[in-house]
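Colleague: Pasted the sequence and its predicted model underneath.
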Amino acid sequence: MHPTTQTAGMRMLRPIHPLQQTMAAFGVLAALSAHYGYSSAYAVLKPLPMVWGMACVWFLARPSRYPIAWALLLLALLLSMVGDICLLFERGFVLGLGAFLCAHLAYLGVLRRETPQWLPSKAAFVLCALLGAVLYGYLWFSGLPAAVRVPVFAYVCVIVCMAAQAIGRALYLRTTAPWCVAAGAISFMASDSLLAIDKFVAPIPGVYLWVLGTYYLAQWLIVHGMLPALRER
């Protein structure tokens, strides 16, 4: 049976629910507060998009036809929120990195659903791996501190696999919603790349708008694209 026949419920993305609109609104507010230097407002607003993302998954995809994937998506958003909070503190970078690494592992478990195998597209994996290798090499030769070389390498490997899995899943299913998720994974890679370059290589003008804009967009796209797959038939 063709995958598009098996996943008829995923053929079209659903209308955007007010919970999703609120998630997006808090993301915009968080990015703007960081950009304009409202540090107190930013500290309050930064985790809120993930709170609303979890609300979207909890209320809009329960009961789920894939309960394990549903729980893993909630876990990924929760770990992302923990990472967001850790990165508010100067000494919280490694802890935040670890939280996001675990979040990507949870996303990997979510994206394994409805695919015949891990990394169903070898071409997608090779492309993502090349991009990850280029980024890590650039950071290394630009003075990446020795203390974070191993954690950053592990993180790059995991996010490469997550993005490749999302793209491979979209190529296999060939419907709109999985491509929404894949776009979110690509946006996540872009956000993390910009953050790493700004932190370890050179400051990027308007970095908060770029990093947070692509980050919140990534999370929103993943949630929006996964909701049709997780909803009960």
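Modeller: Ah, there it is. Predicted, not measured: the structure shown is a model, and the values here were computed from it.
Colleague: From now on I want contacts and neighbour counts done on CA atoms only, so please keep to that.
Modeller: Fine.
Colleague: And Val223, how close does it get to Ala31?
Modeller: 19 Å (C-alpha to C-alpha, to the nearest Å).
Colleague: now Arg113, what's its secondary structure?
Modeller: coil (DSSP: H, G, I helix; E, B strand; the rest coil).
Colleague: pretty sure Cys180 contacts Trp220?
Modeller: No - taking C-alpha atoms under 8 Å as the definition, Cys180 is not a contact partner of Trp220, at 9.5 Å.
Colleague: Would you check that Ala129 makes contact with Met162?
Modeller: No - assessed by C-alpha under 8 Å, Ala129 is found out of contact with Met162, at 10.7 Å.
Colleague: If you count surrounding residues, which of the two has more?
Modeller: Taking other C-alpha atoms under 10 Å, Ala129 and Met162 do not tie; Met162 has more neighbours (29 against 19).
Colleague: what residues are up against the more buried one?
Modeller: Met162 makes contact with His104, Leu105, Tyr107, Leu108, Leu111, Ala185 under the criterion C-alpha atoms under 8 Å, 6 or more residues apart in numbering.
Colleague: this is the other structure I want to compare:
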Amino acid sequence: MSNSAMTTDIPANPPREAQASSLRPALIIFALSGALYMLLDAANAEGLWMAALKIVPIATLLWLAASSLVGTGRTLALVALGFSATGDVLLAIDFPNHFIFGLGAFLLAQLTYAVTFGRRAHFSLCLAGRAFAILVAAGMLAAQVVPAAGDLALPVSFYIVAIVTMALCAAAYRGGSSLLFGGALTFMASDALIAINRFVEPVALAGTWIMLTYYLAQALLVCGLIRAELAARAA
């Protein structure tokens, strides 16, 4: 068989539809496990097993990232998800200063995501608009939360800076940035709910809304990275 025939019969890159379909089983497991955790959490289920169930959706995204990404981007995404899962467990288990430890783990996750997205950042007029929206939203949140955080004002301020940095880097990501930007904004919304519920005033169904936006944010970030990876391979 000639080289030209082989080139014709075996495409260099699998069709994008086939690549997308390979993600579906993991995303189904992600959605079902996330929904199960939120239902049990809303029913006030308790125990260490709930902390384990809480990170199943993130573990599924870890699997998805490990099987779909390559190189340094893959390593950074896995580290960010690993810090996120650690933060989930620390926040779920009641022990002295568990909120500070959980906040620290998520701060590291946000900084790792920022490095991941910042590696392919570019500047444009669109970025200026996105950056303005991010900074206005963060400023409004900080004005409410930081004065009410008391002794935690400094670590909360550091965390706000970290997630704003992540969101700005996501907004500037070259290629496939719409999913990343949506994920960054959803992550900010989830953390805003945590901060307002903890420091300002109780939010109705806070646990459900927090986890719904958190899981959605993580999925959007990982899927955004995968989409950009597929686009780069096809180019």
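Modeller: Thanks, I have it. None of the values given here were measured: they were computed from a predicted structure.
Colleague: still on that earlier bit, with secondary structure added, can I get the contacts of Met162 of structure 1 in a markdown table?
Modeller: Shown next, in a markdown table, are those (three-state DSSP):
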| residue | secondary structure |
| --- | --- |
| His104 | helix |
| Leu105 | helix |
| Tyr107 | helix |
| Leu108 | helix |
| Leu111 | helix |
| Ala185 | helix |
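Colleague: What residue in structure 2 is paired with Leu97 of structure 1?
Modeller: Mapped onto structure 2 by TM-score structural alignment, Leu97 of structure 1 lines up with Leu103.
Colleague: do Ala129 of structure 1 as well
Modeller: Under TM-score structural alignment, Ala129 of structure 1 pairs with Leu135 in structure 2.
Colleague: isn't its match right up against Val164?
Modeller: Yes - between Leu135 of structure 2 and Val164 there is a contact under C-alpha under 8 Å: 7.3 Å.
Colleague: In terms of helices and strands, where is Ile58 of structure 2?
Modeller: helix 56-68 (DSSP states H and E).
Colleague: Now do the following helix or strand past that helix against helix 56-68: the angle between them, please.
Modeller: Moving toward the C-terminus from helix 56-68 of structure 2, the next helix or strand (DSSP H and E) is helix 71-92. Per axes from the mean of the first three to the mean of the last three C-alpha atoms, to 10 degrees, the angle that helix 71-92 of structure 2 makes with helix 56-68 is 170 degrees.
Colleague: what comes up buried for helix 71-92 of structure 2?
Modeller: 73-74, 76-92 (16 or more other C-alpha atoms under 10 Å).
Colleague: Contacts only, for the nearest residue in space to Ala52 of structure 2 that is not next to it in sequence.
Modeller: Counting by C-alpha to C-alpha, 6 or more residues apart in numbering, Ala52 of structure 2 lies nearest to Val89, which is 7.4 Å off, once chain neighbours are set aside. Taking C-alpha under 8 Å, 6+ apart as the contact definition, Val89 of structure 2 lies against Ala51, Ala52, Lys54, Ile55, Gly102.
Colleague: What does Val89 of structure 2 correspond to in structure 1?
Modeller: Under TM-score structural alignment, Val89 of structure 2 pairs with Ile85 in structure 1.
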